[in-house]
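# Here is the input, now give the coordinates:
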Amino acid sequence: MVRTVLLLGAESEVAERLAQAADELDIRLHVATHRALYRNYGDALRNRLAGVVFTDFRIPLHALEQLTEHCVQGGVGGVGVSWKFLSPLGALLASRLGLPGHDPAVAPATRNKWLMAEAFRERGVPHPRTLAVPAPDAGIPAGSAAGLGYPLVVKPAESDGSVGVLPVDSPDDLAGTVRMAQRRRKSLPYGAPVDTTVLVQQHVEGASCGVVTAVHQGRFTHLAILRNYTTTGRFREDTGRTMPAGFGLPTEALILSTVESGLAALGLRDGVAHSDLRVTEAGPTVIAVDVGPPDVPTMQAIELATGVNTAAVYLQTVLGECPGTRPRRTDAAAIRFISTVRHGVFRGLEGLAQSPHVALVRSYVQPGDLIGSAHRKYTRLGHVIVQAPSPDLADQRADAAIAGISSRVEP
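Got it, this is the predicted structure:
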């Protein structure tokens, strides 16, 4: 029986991972994208695609009609997304076709953090207290903001990951930070307009963790709990992740029940989600949920530690199939990101082969590339992943591996 999945967008390494998994599962993968973006696809990805449909994600209703026709004609049995901004369109398309998918009535909350905060509030999901500033000229009620306490976190309602997320230490800095967060008007890479609402959010202290969950017919199977590591200070940068997280069974049970309440509030029924949480003294708090597979380093770590292929699981869930989530091993894995604060011409990384425990290593930049941004303190150059029998040993090996790596950057 021929199985076909339409993937909305393929402008990421996640899409390449999905294409590889589709090959392994004998699934025909079609991609919907912009014609201009398709020109940048590499041969490795193009050769794995069974079909391409060109559309314009800037006009969602037109794209919905066009993609519906393509799915009917092409016998598509599942709809996936490689980028969370397309998740509402994916849910609408799957619903129209009668295919597995998330609740389209709630799907806008999977893209928009203000709608997500409201969905969490209505369903009693632990979440930081949040205010919305809908327009650049809208005033911020000083008393309301003060009620959240300082420091605060300011973030665009629609942004990818930590882009535009800024800390605020005092009332004097709040208005300027909100204006800075409202500068972004379009999403990359499709150029679709974004909601310029900005969130003013309570800062939550606590250990950071992520949970990757497979959802099949509304039932949850958790693939991993990862402990997140960051730099200290005002502008924090992810430095790594380790699984298992090692919080202890009672805490992890609370983490998973909190995640499930968040996923249910967002109407998730078939797919994969990645939840970001803080473990506070009062219990776990959901910061945000991203719909779709996590980033490639996280998928690699999960496969090294458990043998579960997250990309394959995602394709199976969007087809409505029972996913292959049973672990084949119970190891630990640790990711460490290679970053630099220097700006200039990248010349290379040294020390990559010094640790015998590195299972995977990846450089994101090539010699001769210009690196550094006026908007970010750190530039991420790559990552290493180690495998070990326990999370403590994985941490030790990963920290030793990253300590031996240096970058050469010329001003």
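# contacts and neighbour counts: CA atoms only from here.
OK.
# Please enumerate the helices of the protein.
Along the chain, the segments classed as helices by DSSP state H run 13-25, 35-38, 43-46, 60-74, 87-97, 113-123, 142-148, 174-181, 249-265, 296-306, 310-318, 391-403.
# now the angle from the first one to helix 296-306?
Yep, that's helix 13-25 we're talking about. On the basis of axes from the mean of the first three to the mean of the last three C-alpha atoms, to 10 degrees, helix 13-25 is oriented at 40 degrees to helix 296-306.
# could you check the angle helix 310-318 makes with helix 13-25?
Going by the same axes, to 10 degrees, helix 13-25 makes 70 degrees with helix 310-318.
# and what of the longest one?
Relative orientation of helix 249-265 with respect to helix 310-318: 50 degrees, computed using the same axes, to 10 degrees.
# Val409 and Leu349 touch, don't they?
No - counting by C-alpha atoms under 8 Å, Val409 stays clear of Leu349, with 9.2 Å between them.
# just the helices of the chain: most buried one?
Comparing the helices of the chain by mean neighbour count (mean count of other C-alpha atoms under 10 Å), helix 310-318 ranks first with a mean of 26.
# Which strands or helices does it pack on?
Applying 3 or more C-alpha pairs under 8 Å, 6 or more residues apart in numbering; DSSP states H and E, we find helix 310-318 packed against helix 13-25, strand 78-81, strand 207-216, strand 271-280, helix 296-306.
# To compare against the first, here's the next sequence to fold:
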Amino acid sequence: MVKPVEQGGSWGVSVVEDPADLPAAVAAATRFETAEPHGLPLDSRVLLQIYVPGPEYSTETVVADGVAYALPVVAKDTTAGRHRVETGHTCPAELSPELTLAVQHTAARAALAVGVRNGVAHTELKIPPGTGRPVVIETGARLPGDNICELVEAATGIDEAEAYLRAVTGRPPRTRPTRHRAAAIRFLLPEHAGTLAEVVVPEVPGTRSELYLRPGDTVPEPADSSARVGHVAARAATAAQARRLAALAVHGTRLKVT
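Okay, the predicted model is just below:
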């Protein structure tokens, strides 16, 4: 894996299988000089990691006075190939109780290891096939993006932002679920770069959609999260049902880029 040391949204991230492709991957990772839309300068160095196979998950850890509180585990979907763009998330992740605890415990250790004592950490992990052992891909002292806070609250009733604020203001965070349902989000990605000509999302009961771009807008190459045209979010009794509803809406979407 080749990635910028400072960036997000899968920008500049590449999976390199042939050494001959390494120079192009490094060039892609160093092309970002500022973080948009804030304009903050970025470190131009590049991080190389051993590729870890297997499904990917994320979870938040709220830390109050050095005590870690685990939040629900979310399953992550990504594209395959050279670029691994996140295409959706589902809460709960439908792992076994034992593996759920393993993911949460590993994420909590990562948060404490990087020095979080009063705050929150978003940790992304993968579980290599046949191991049952989570591997930390990255952890950051921040709340998650991609509407994950909304997914977690819809599925469990846990308000991650409130838990974060309680931790940094000296109060015990509320991390116990108050409901047991499920939620999923799927992002609308184009097949190629160009100009958005049409996008129509069907109305599927149990879902809602949001568009980020309008016809006439420029659509980037689908190599990172900036190419998203919009998203579909679904709520249901189970994770499988939420995924199915979101998939119905995505598969029925007319998305044309010229």
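# Overlay them and tell me the TM-score.
Superposed pair, TM-score by TM-score structural alignment, normalised by the length of the second structure: 0.89. Supporting alignment: 256 aligned residues with a C-alpha RMSD of 2.2 Å.
# about what we covered before: how about the helices and strands packed on helix 310-318 of the first structure, which one is nearest Ala119 of the first structure?
With C-alpha to C-alpha as the measure, strand 271-280 is the member of those nearest Ala119 of the first structure (14.8 Å).
# Would you check the span in the second structure matched by stretch 216-226 of the first structure?
Stretch 216-226 of the first structure corresponds to residues 64-74 of the second structure when matched by TM-score structural alignment.
# List the buried residues of that stretch.
Neighbour-count burial for stretch 64-74 of the second structure flags Ala64, Val67, Ala68, Tyr69, Ala70, Leu71, Pro72, Val73, Val74 (criterion: 16 or more other C-alpha atoms under 10 Å).
# Among those residues, which lie within strands?
Filtering the buried residues of stretch 64-74 of the second structure for membership in strands, criterion DSSP state E, returns Ala64, Val67, Ala68, Tyr69, Ala70, Leu71, Pro72, Val73, Val74.
# now, which of those residues sits nearest Glu33 of the second structure?
Closest to Glu33 of the second structure out of those is Val74 (31.1 Å), distances taken as C-alpha to C-alpha.
# For the closest one, give its distance to Asn147 of the second structure.
Distance of Val74 of the second structure to Asn147 of the second structure, computed by C-alpha to C-alpha, to the nearest Å: 12 Å.
# ok, now Asp77 of the second structure?
For Asp77 of the second structure, the distance to Asn147 of the second structure - C-alpha to C-alpha - is 14 Å.
# counterpart of Val289 of the first structure in the second structure?
With TM-score structural alignment as the matching criterion, the partner of Val289 of the first structure in the second structure is Thr139.
# Same check on Ser407 of the first structure?
Using TM-score structural alignment, the equivalent of Ser407 of the first structure in the second structure is Leu255.
# hang on, its match packs against Gly194?
No - in this structure, Leu255 of the second structure is not within contact of Gly194 by C-alpha under 8 Å, at 11.9 Å.
# Please verify my assumption that Ser225 of the second structure contacts Val13.
No - the pair Ser225 of the second structure / Val13 is not scored as a contact, 10.9 Å apart, by C-alpha under 8 Å.
# What residue in the second structure is paired with Asp270 of the first structure?
Mapped onto the second structure by TM-score structural alignment, Asp270 of the first structure lines up with Asn118.
# Report the spatially closest residue to its match, excluding sequence-adjacent ones.
If the residues on either side of it in the chain are set aside, Asn118 of the second structure comes closest to Ala64, at 4.6 Å by C-alpha to C-alpha, 6 or more residues apart in numbering.
# same deal with Ala163 of the second structure?
Among residues not flanking Ala163 of the second structure along the chain, Pro173 sits closest, at 4.5 Å (C-alpha to C-alpha, 6+ apart).
# That neighbour: how many residues sit nearby?
By the measure other C-alpha atoms under 10 Å, the count of residues near Pro173 of the second structure is 23.
# aligned partner of it in the first structure?
By TM-score structural alignment, Pro173 of the second structure lines up with Pro323.
# how much space between Val2 of the second structure and Asp65 of the second structure?
For Val2 of the second structure, the distance to Asp65 of the second structure (C-alpha to C-alpha) stands at 35 Å.
# can you check Leu255 of the second structure too?
According to C-alpha to C-alpha, Leu255 of the second structure and Asp65 of the second structure sit 48 Å apart.
# What's the local residue count around Gly140 of the second structure?
For Gly140 of the second structure, the count of nearby residues is 16 (other C-alpha under 10 Å).
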